[in-house]
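A.B. asks: Pasting a predicted model and its sequence here:
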Amino acid sequence: MSRPPRGRGALSNPANRFAPSRSEIDPVADGELPARIDTVQINERPRTIISRNRSPDVPFEQSINPYRGCEHGCIYCYARPSHAYWDLSPGLDFETRIICKEGAAERLEQELRAKNYRCKPITLGANTDPYQPLEQQRRITRELLEVLARYRHPVTIITKGALITRDLDILSDMARQQLCSVMISMTTLDPELKRTLEPRAAGPRTRLNAIRELTAAGVPVGVLVAPLIPMINDRELEAILSACAEAGARNAGYVFIRLPQEVKGLFREWLDAHYPDRAEHVMSLIRQSRNGQENDSRFGKRMRGEGQFAEMIAQRFRLAQRKYGLEQRHGLRLRTDLFSVPPRAGDQLALFG
């Protein structure tokens, strides 16, 4: 396709890399691809809900992803290749066939009540967005937060979805106990670029308003400029940090674009469709910053890149972070000592069994 279907980011639906065979649409026999593709919900009953992480590149050890796949349709999303594990495509399937984790809250409660559980902050949204559009209907993230609040368990949320303000009643109460913090992902202040880069995510102004509302409610908020893409949004770095600081953000981070597995092909299709005049230059700068490849998975390199261009980005970020007061860490250190397993009906009777 020369353009993605309405409201979608990917222009194709490549076969997943584990499939033993592949099929392609015959445009003569099957006609044109539809201009619009609806979202399909797939229910899953997870056996476990808390994922453990040992990567030195991320500041958390535990995470929960309420959904597999993401309606936001961000063309650069590093989570796209994971859809291949479910016999689905990292392309359009990733943003139109969403796996919803039914019973996630009940499973979380079981894991928190385990005798060997040790409390460490949990991150919601490490892989896919917990506040993507389906959350309005499914409320899986809301139910998880209700459990975490009841157990007084610390949580960090990463999102580009303004729906997070729906849960201010829970988050503000947890913030008063130093049990939650939020990172708002901001990629651009340009609504037109947002429309093609992140089709169903909240607009820049809406995300800034979410920062204001969270801050006003006492919830500590940071900004994650992710990803920074050469010749696409890197020129906005200082403007993004300035706008987010003015809205109330306390700290900031950034990620240089990553293109693992199928993402590199999907991203190149997007470049050719929207920025054909600079597509090769963008890819050249990415390769210069990724050890000559489109992606570099080495720890210590994959989030920031290396080389002259990546170092220039790092210097600009440090200067802007200092200029706009986004080095603050006050209020973002979460407490684990308040964690408590609430009693259930019948627990006291068990003492006399």
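C.D. replies: Ah, there it is.
A.B. asks: can we go C-alpha only for contacts and neighbour counts from here?
C.D. replies: Will do.
A.B. asks: how about the strands in the stretch 101-250 of the chain?
C.D. replies: Assigned by DSSP state E, counting those that start in this stretch, the strands in the stretch 101-250 of the chain fall at 122-124, 155-159, 180-186, 221-228.
A.B. asks: how many other residues sit next to the nearest residue to Ile42 once chain neighbours are set aside?
C.D. replies: Of all residues beyond its chain neighbours, the one nearest Ile42 is Ile99 (4.6 Å), with distances taken as C-alpha to C-alpha, 6 or more residues apart in numbering. Using other C-alpha atoms under 10 Å, Ile99 is surrounded by 20 other residues.
A.B. asks: returning to what we had before: to Leu266, which of the strands of the stretch 101-250 of the chain lies closest?
C.D. replies: Nearest to Leu266 among the strands of the stretch 101-250 of the chain is strand 221-228 (15.4 Å), distances taken as C-alpha to C-alpha.
A.B. asks: And the contacts of the closest one?
C.D. replies: Identification of contacts with strand 221-228 by C-alpha atoms under 8 Å, 6 or more residues apart in numbering yields 76, 181-187, 211, 214-215, 234, 237, 240-241, 244, 248-258.
A.B. asks: could you give the angle of that strand to strand 155-159?
C.D. replies: For strand 221-228 against strand 155-159, the angle by axes from the mean of the first three to the mean of the last three C-alpha atoms, to 10 degrees is 40 degrees.
A.B. asks: Specify the angle between strand 221-228 and strand 180-186 in degrees.
C.D. replies: Going by the same axes, to 10 degrees, strand 221-228 makes 30 degrees with strand 180-186.
A.B. asks: one more structure, for comparison:
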Amino acid sequence: MFYRGAMLPPRDPDERLKARGADTRPSGRFEAQDRIRESDGWDMPEEQALLRTEVVQERPRSIITRNNSPDIAFDRSINPYRGCEHGCIYCYARPSHAYLGLSPGLDFETRITAKTGAAELLQQEIGRRSYRVAPIALGTNTDPYQPIEARLQIMPGILRVLRDWNHPVTLVTRGHTVLRDLDLWAELAAKDQAAVGVSVTTLDAALARAMEPRAPAPLTRLKMIAALSQAGVPVRVMVAPVIPVLTEAEIETILGAARKAGASHASYIPLRLPHEVAPLFRDWLQRHRPGMAQHVMNRLQAMRGGRDNDPRYGHRFRGEGIEAQLLRQRFRLARRRLGYGEGSPPLDCSRFGPPARKGDQLCLF
């Protein structure tokens, strides 16, 4: 029974799961073998243990990641965490855990790496003479405001460095802990150096709880948008991912609710299922929505050239075919009707420079 074909290994009978998106721990795509536990009938039954999150702290040599992808709007990003406890079953970042020799399934949600010392590394990197300023994107792979951030508090240090250097920054999150740092985001936004994207997949609380088991409820995310907007932070609502059959009917409703809450910009991305995400999502559908599982996948494949996923540049974020065209038209019409701005608000890079130190000569102009 190899998960790479279609089926996943069975759940570990000694583990008790609570609020997890994945149900099992398939091997990553770089592993030479799949390991499956089988009972020979001789094992003594043991009491199930609750599967808890493990956090390992890492001291990386660098903190800014560069990319040159032609369909991504930023060229640099920071991800303070590897893995994400939110446990969103559709998360396109799950396959990144395979690079660590860990499972994109339960390991992605329960074995988190935290990059402590990120603020110090950031200051070193942007302080180099060779550094050229452009907006840094936060949360492009995993959420920097996932639950563990409330305790580790990596983000305030990063934001203080960016504030002191007048460095523009963007954020993608669904984590309520962002409001803990509202004063820092407001300071950056007051200088046109910050914009925040809040992901809202559905307004159905029960569906959200099943798909995104440890992420804030939809109503909480709308309150996040309101609080950020009232503090002067430009907010983009991200209707992402749009899942055929399950959530696509909510596009206009989500956009309307977010606009009422204060969002000024909006974007969407059709569901992507790269690498190990596809079998994990199929398994989730069979466990939670078996009656519509095939319908969901048929509609998705209609936008992905008959496959579960289309990784091609220029296609992966948009899809193709009549299904994708209709989705794009619906979104554009709703965005225009509700008065959303297109794209993202421009950020000011002109003030970037080292913070003033004691004894520095003051500028008169």
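C.D. replies: Looks like it arrived, so ask away. Since this is a predicted model, take the numbers as computed values, not measurements.
A.B. asks: about what we covered before: mind checking what the residue nearest to Ile42 of the first structure lines up with in the second structure?
C.D. replies: Alignment note (TM-score structural alignment): Ile99 of the first structure maps to Thr113 of the second structure.
A.B. asks: cool, Arg138 of the first structure as well?
C.D. replies: Using TM-score structural alignment, the partner of Arg138 of the first structure in the second structure is Leu152.
A.B. asks: So what's the residue count around its match?
C.D. replies: For Leu152 of the second structure, using other C-alpha under 10 Å, the count is 13.
A.B. asks: cool, and Gly253 of the first structure?
C.D. replies: Neighbours around Gly253 of the first structure, by other C-alpha under 10 Å: 17.
A.B. asks: quick one: secondary structure of the counterpart of it in the second structure?
C.D. replies: Residue pairing (TM-score structural alignment): Gly253 of the first structure is matched to Ser267 of the second structure. Look at Ser267 of the second structure: counting by DSSP: H, G, I helix; E, B strand; the rest coil, its state is strand.
A.B. asks: Next, the contact list for Ser267 of the second structure, please.
C.D. replies: With contacts defined as C-alpha under 8 Å, 6+ apart, Ser267 of the second structure is in contact with Arg236, Val237, Met238, Val239, Ala240, Gly343.
A.B. asks: go on, Ala10 of the first structure?
C.D. replies: Pro4, Gly73, Ile75, Gly91, Leu92, Leu266, Trp270.
A.B. asks: Isn't the second one up against Pro199?
C.D. replies: This points to Gly73 of the first structure. Yes. Under the criterion of C-alpha atoms under 8 Å, Gly73 of the first structure makes contact with Pro199 at 5.9 Å.
A.B. asks: chain center to stretch 244-251 of the second structure: distance?
C.D. replies: Taking C-alpha atoms, centre = their mean, to the nearest Å, the mean C-alpha location of stretch 244-251 of the second structure is offset from the chain mean by 19 Å.
A.B. asks: Repeat that for stretch 242-251 of the first structure.
C.D. replies: Centroid separation for stretch 242-251 of the first structure versus its chain: 19 Å, with C-alpha atoms, centre = their mean.
A.B. asks: Read off where the longest helix along the first structure ends up in the second structure.
C.D. replies: Secondary structure of the first structure per DSSP state H: the longest helix is helix 308-323. Using TM-score structural alignment, helix 308-323 of the first structure corresponds to residues 322-337 of the second structure.
A.B. asks: ok so, going back, just send the strands of the stretch 101-250 of the first structure back as TSV, with distance to Gln308 of the first structure and mean neighbour count too.
C.D. replies: Shown next, in TSV, are the strands of the stretch 101-250 of the first structure (distance: least, C-alpha to C-alpha, whole Å; neighbours: other C-alpha atoms under 10 Å):
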stretch	distance to Gln308 of the first structure	mean neighbour count
strand 122-124	32	24
strand 155-159	29	23
strand 180-186	24	25
strand 221-228	15	24
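A.B. asks: circling back to that earlier point, what residues do Gly73 and Pro199 of the first structure have in common as contacts?
C.D. replies: In contact with both Gly73 of the first structure and Pro199: Arg8, Gly9, using C-alpha under 8 Å, 6+ apart.
A.B. asks: more crowded one of those two?
C.D. replies: Gly73 (26 against 21).
A.B. asks: what separates that one from Val182 of the first structure, distance-wise?
C.D. replies: Noted for Gly73 of the first structure: a distance of 21 Å to Val182 of the first structure, by C-alpha to C-alpha, to the nearest Å.
A.B. asks: Same question for Asp190 of the first structure.
C.D. replies: Counting by C-alpha to C-alpha, the separation of Asp190 of the first structure from Val182 of the first structure is 23 Å.
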